[in-house]
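Chemist: pasted the sequence and its predicted model underneath.
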Amino acid sequence: MARRKKGRDVSGWLVIDKPAGITSNAVVNKIRWAFDAKKAGHAGTLDPEATGVLAVALGEATKTVPYITDALKAYRFTVRLGVATDTDDAEGRVLATSDLRPDDGQIDAALAQFVGDIQQVPPLYSAVKIDGQRAYKLARDGDTPELAARPLFVESLARVAREDADHVTLEMVCGKGGYVRAIARDLGEALGCLGHVRELRRVWSGPFDAEDGLTMAQIEAEAKDPALDRYLLPLETGLADLPELPCAPEAATRLRHGNPGRVNQGAEYGEEAWASCNGQPVAVGIYRAGELHPTRVFNLP
């Protein structure tokens, strides 16, 4: 029996404008299939009903996923005031309602407490692990586990529209690990009116913008066609926040073998940076006294 093909050695980033009704993992699996790629992953889960930027890494680009996961992200979302649900979104079971409706000034004043370095308790229906099990699985089984608060940096949170008394649309820029559903829940509680997310869209994530994203229909229409590769962004797109330090071929060889290599100056001592040789990424590492000490090495063809 012939051995099954493992897939292509294809590397790069793909920006998907994720539609509602599909999980992030399902998108990644479809992308891997469409490109016949050996390896794929994404930089930050979106809820199934959320839309917007899902950055998918293929091949060696998966080694740069942490730098996108750690980058700032922007969300636009609509909060339904007056209703609390067990999932903190419109898919959940209604837990309580309120007739109170705050005005715009009250909303704006309340938003201030969610900006800066805050502590946030994740939604009960989330992927947070408790004793090795996902919180959402425990919740579906009827348990109500206690979730610990987690730190979150919120750069900005502002009201951008007020459709009617029951709905307000907000935009938030935040760091790693933020739950928009928790913001809606906590804002509703702070205002005394309750609330949950009705619609959610990730507008951008690090260097990736939803306006540049491909649709799943485009992917499916060109699946298995080598021309699909034209949509791939280079691996180094995921390293946009790190200094680039060019190096000579001899140093590149050392770096690819996991050894320190001489690089051009362009970073502070102890700073994380990446080395390139003839425009191709070689490694990520820590810069010290003219050398890069590699922590991740890229094996590009």
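Modeler: Right, received. Where do you want to start?

Chemist: C-alpha only now, for contacts and for neighbours.
Modeler: Will do.

Chemist: Leu239 and Phe35, how far apart?
Modeler: 23 Å (C-alpha to C-alpha, to the nearest Å).

Chemist: now Cys174
Modeler: Distance, Cys174 to Phe35, using C-alpha to C-alpha: 32 Å.

Chemist: for the closest residue to Pro102 other than its chain neighbours, what are its contacts?
Modeler: Distances taken as C-alpha to C-alpha, 6 or more residues apart in numbering place Leu191 nearest to Pro102, at 6.9 Å, with adjacent residues excluded. By C-alpha atoms under 8 Å, 6 or more residues apart in numbering, the residues touching Leu191 are Pro102, Gln106, Ile107, Ala110.

Chemist: same deal with Lys73?
Modeler: For Lys73, the contact set (C-alpha under 8 Å, 6+ apart) comprises Val173, Cys174, Gly175, Arg202, Val203, Trp204, Ser205, Gly206.

Chemist: which ones are touching the closest residue to it other than its chain neighbours?
Modeler: Distances taken as C-alpha to C-alpha, 6+ apart place Ser205 nearest to Lys73, at 4.3 Å, with adjacent residues excluded. Listed by C-alpha under 8 Å, 6+ apart, the contact partners of Ser205 are Val53, Ala55, Ile68, Ala71, Leu72, Lys73, Ala74.

Chemist: nearest to Glu211 among those residues?
Modeler: Glu211 has its nearest neighbour among the contacts of Ser205 in Val53, at 8.6 Å by C-alpha to C-alpha.

Chemist: try this one side by side with the last:
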Amino acid sequence: MARRRKGRDISGWLVVDKPAGITSTAVVNKVRWAMDAKKAGHAGTLDPEATGVLAVALGEATKTVPYITDALKAYTFTVRLGQATNTDDADGEVIATSDLRPDETEIKAALGAFVGDIMQVPPQFSAVKVDGERAYKKARDGEEMALAARPLWVEELVLVDRPDADHIVLEMTCGKGGYVRSIARDLGDALGCKAHVKSLRRIWSGPFQATDGVTLEQVDALAKTPDLDAHLQPLEVGLSDLPEVRCLAESVAKLRNGNPASVIATDVEFGEEVWASFEGKAIAVGTYRGGELQPSRVFVV
């Protein structure tokens, strides 16, 4: 007999402004404890030294995680010119150096090659699986791997500051699966000066903004109180990139049981993925088929 999970049946999103020095998994575990929640997960890992938006899904909101993972995200990051490291960030060992320092005109000209549909090779120290094992584990053992390039959509990549000759600050908006460390590494190679990421912050992810995030200190201070619950955003926020259709009262039970049911829709195409609401609450996600919804995920809250 399966063991019942302890905790509350609480659903929604808690946006945490993650500090440096902690893993994304540790943040999720802290939130699960503080909210006394049965179930929690996150939408998009941040490296331990990265800061900013970590959207933590609780309860039924975990079913909407893929839609946040697929959404556009924005980062601001500082690049150290003149040094390449084995991790492509400041935590690694310096493996190459250069005295060359490109000017702002050269940097801006080089950024164009990193916008649009690009192919990107993940860092050696990454969670990509190689022969069933994480790349970072092989890299720690001194193994060098020929990692396959992966597609990435980069909406925008701009130079926002040049505090000194050794550092530039960039802002990037991109799709899922991107490695900011790879952008810095490849930009350094393109400019002939070598480079790595010195600091990284995710400023927004889909509908979630860093400015709306709670700190880990707040999570600790407000743990297991209604004041922390007040920071919870509804699970429906995680569906904001999907068209919404409304379902009739008699359709609610059918959809929650996984059966097709009538919905009311405007400006929705046949075969489009949508979410159905009743009195503003999410009932299901599924495929719209001419007046009916064929559910693929259902919500019970």
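Modeler: That came through, no problem. Computed from a predicted structure; not experimentally measured.

Chemist: got a TM-score for the pair?
Modeler: Once superposed, chain against chain, the TM-score is 0.97 (TM-score structural alignment, normalised by the length of structure 1); 298 aligned residues with a C-alpha RMSD of 1.0 Å.

Chemist: which of the contacts of Ser205 of structure 1 are buried?
Modeler: Val53, Ala55, Ile68, Ala71, Leu72, Lys73, Ala74 (16 or more other C-alpha atoms under 10 Å).

Chemist: how big's the offset between the strand or helix carrying Pro294 of structure 1 and structure 2?
Modeler: Using DSSP states H and E, Pro294 of structure 1 sits within strand 291-297. Comparison of strand 291-297 of structure 1 with structure 2 after fitting gives an average deviation of 0.5 Å (mean C-alpha distance after the TM-score superposition for structure 1).

Chemist: quick one: contacts of that strand?
Modeler: 63, 255-256, 258-263, 273-275, 282-287.

Chemist: picking that back up, among the contacts of Leu191 of structure 1, which ones are buried?
Modeler: Buried members of these, scored by 16+ other C-alpha under 10 Å, are Pro102, Ile107.

Chemist: neighbours of Ala109 of structure 1, how many?
Modeler: The tally of other residues near Ala109 of structure 1 (other C-alpha atoms under 10 Å) stands at 10.

Chemist: and for the one 10 residues further on?
Modeler: Neighbouring residues of Gln119 of structure 1 were enumerated by other C-alpha under 10 Å; the total is 13.

Chemist: and what of the one 10 residues further on?
Modeler: Using other C-alpha under 10 Å, Lys129 of structure 1 has 13 other residues around it.

Chemist: and the gap between it and Pro243 of structure 1?
Modeler: Lys129 of structure 1 sits at a distance of 34 Å from Pro243 of structure 1 (criterion: C-alpha to C-alpha).

Chemist: cool, and Gly7 of structure 1?
Modeler: 32 Å.

Chemist: so which of the two has more stuff around it?
Modeler: The neighbour comparison of Gly7 of structure 1 against Pro243 (other C-alpha under 10 Å) goes to Pro243, with 18 against 13.

Chemist: quick one: Asn25 of structure 1 is in a helix?
Modeler: Yes. Secondary structure of Asn25 of structure 1 (DSSP: H, G, I helix; E, B strand; the rest coil): part of a helix.

Chemist: residue boundaries of the strands in the stretch 101-250 of structure 2?
Modeler: 116-120, 129-130, 133-134, 150-164, 167-174, 195-205, 208-209, 244-247 (DSSP state E, counting those that start in this stretch).

Chemist: if we can go back for a sec, got a markdown table for the contacts of Lys73 of structure 1, with distance to Arg3 of structure 1 too?
Modeler: As requested, the contacts of Lys73 of structure 1 are arranged in a markdown table below (distance: C-alpha to C-alpha, whole Å):
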| residue | distance to Arg3 of structure 1 |
| --- | --- |
| Val173 | 47 |
| Cys174 | 46 |
| Gly175 | 44 |
| Arg202 | 41 |
| Val203 | 42 |
| Trp204 | 41 |
| Ser205 | 39 |
| Gly206 | 40 |
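
Chemist: what's the most distant pair in those residues?
Modeler: For the contacts of Lys73 of structure 1, the maximum inter-member distance is 13.8 Å, found between Gly175 and Val203 (C-alpha to C-alpha).

Chemist: SS state for the residue nearest to Glu244 of structure 2 when sequence neighbours are not counted?
Modeler: Once flanking residues are discounted, Glu244 of structure 2 sits nearest to Trp275: 5.1 Å by C-alpha to C-alpha, 6+ apart. Assigned by three-state DSSP, the conformation of Trp275 of structure 2 is strand.

Chemist: isn't Trp275 of structure 2 up against Ala282?
Modeler: Yes. Look at Trp275 of structure 2 against Ala282 with C-alpha atoms under 8 Å: they come within range, at 7.0 Å.

Chemist: let's see which of the contacts of Ser205 of structure 1 end up in helices.
Modeler: Residues of those located in helices (DSSP state H): Ile68.

Chemist: tally of neighbours for Gly21 of structure 1?
Modeler: Gly21 of structure 1 is flanked by 11 other residues according to other C-alpha under 10 Å.

Chemist: that older thread, from the contacts of Ser205 of structure 1, which is closest to Gly12 of structure 1?
Modeler: If you rank the contacts of Ser205 of structure 1 by distance to Gly12 of structure 1 using C-alpha to C-alpha, Ala55 comes first, at 10.5 Å.

Chemist: for that closest one, what are its contacts?
Modeler: Trp13, Leu14, Val15, Ile16, His42, Ala43, Gly44, Ser205, Phe208.

Chemist: cool, and Leu100 of structure 2?
Modeler: Taking C-alpha under 8 Å, 6+ apart, one finds Gly82, Gly192, Cys193 in contact with Leu100 of structure 2.

Chemist: same deal with Thr78 of structure 1?
Modeler: Neighbours of Thr78 of structure 1 in contact, by C-alpha under 8 Å, 6+ apart: His167, Val168, Thr169, Leu170, Val197, Arg198, Glu199, Leu200.
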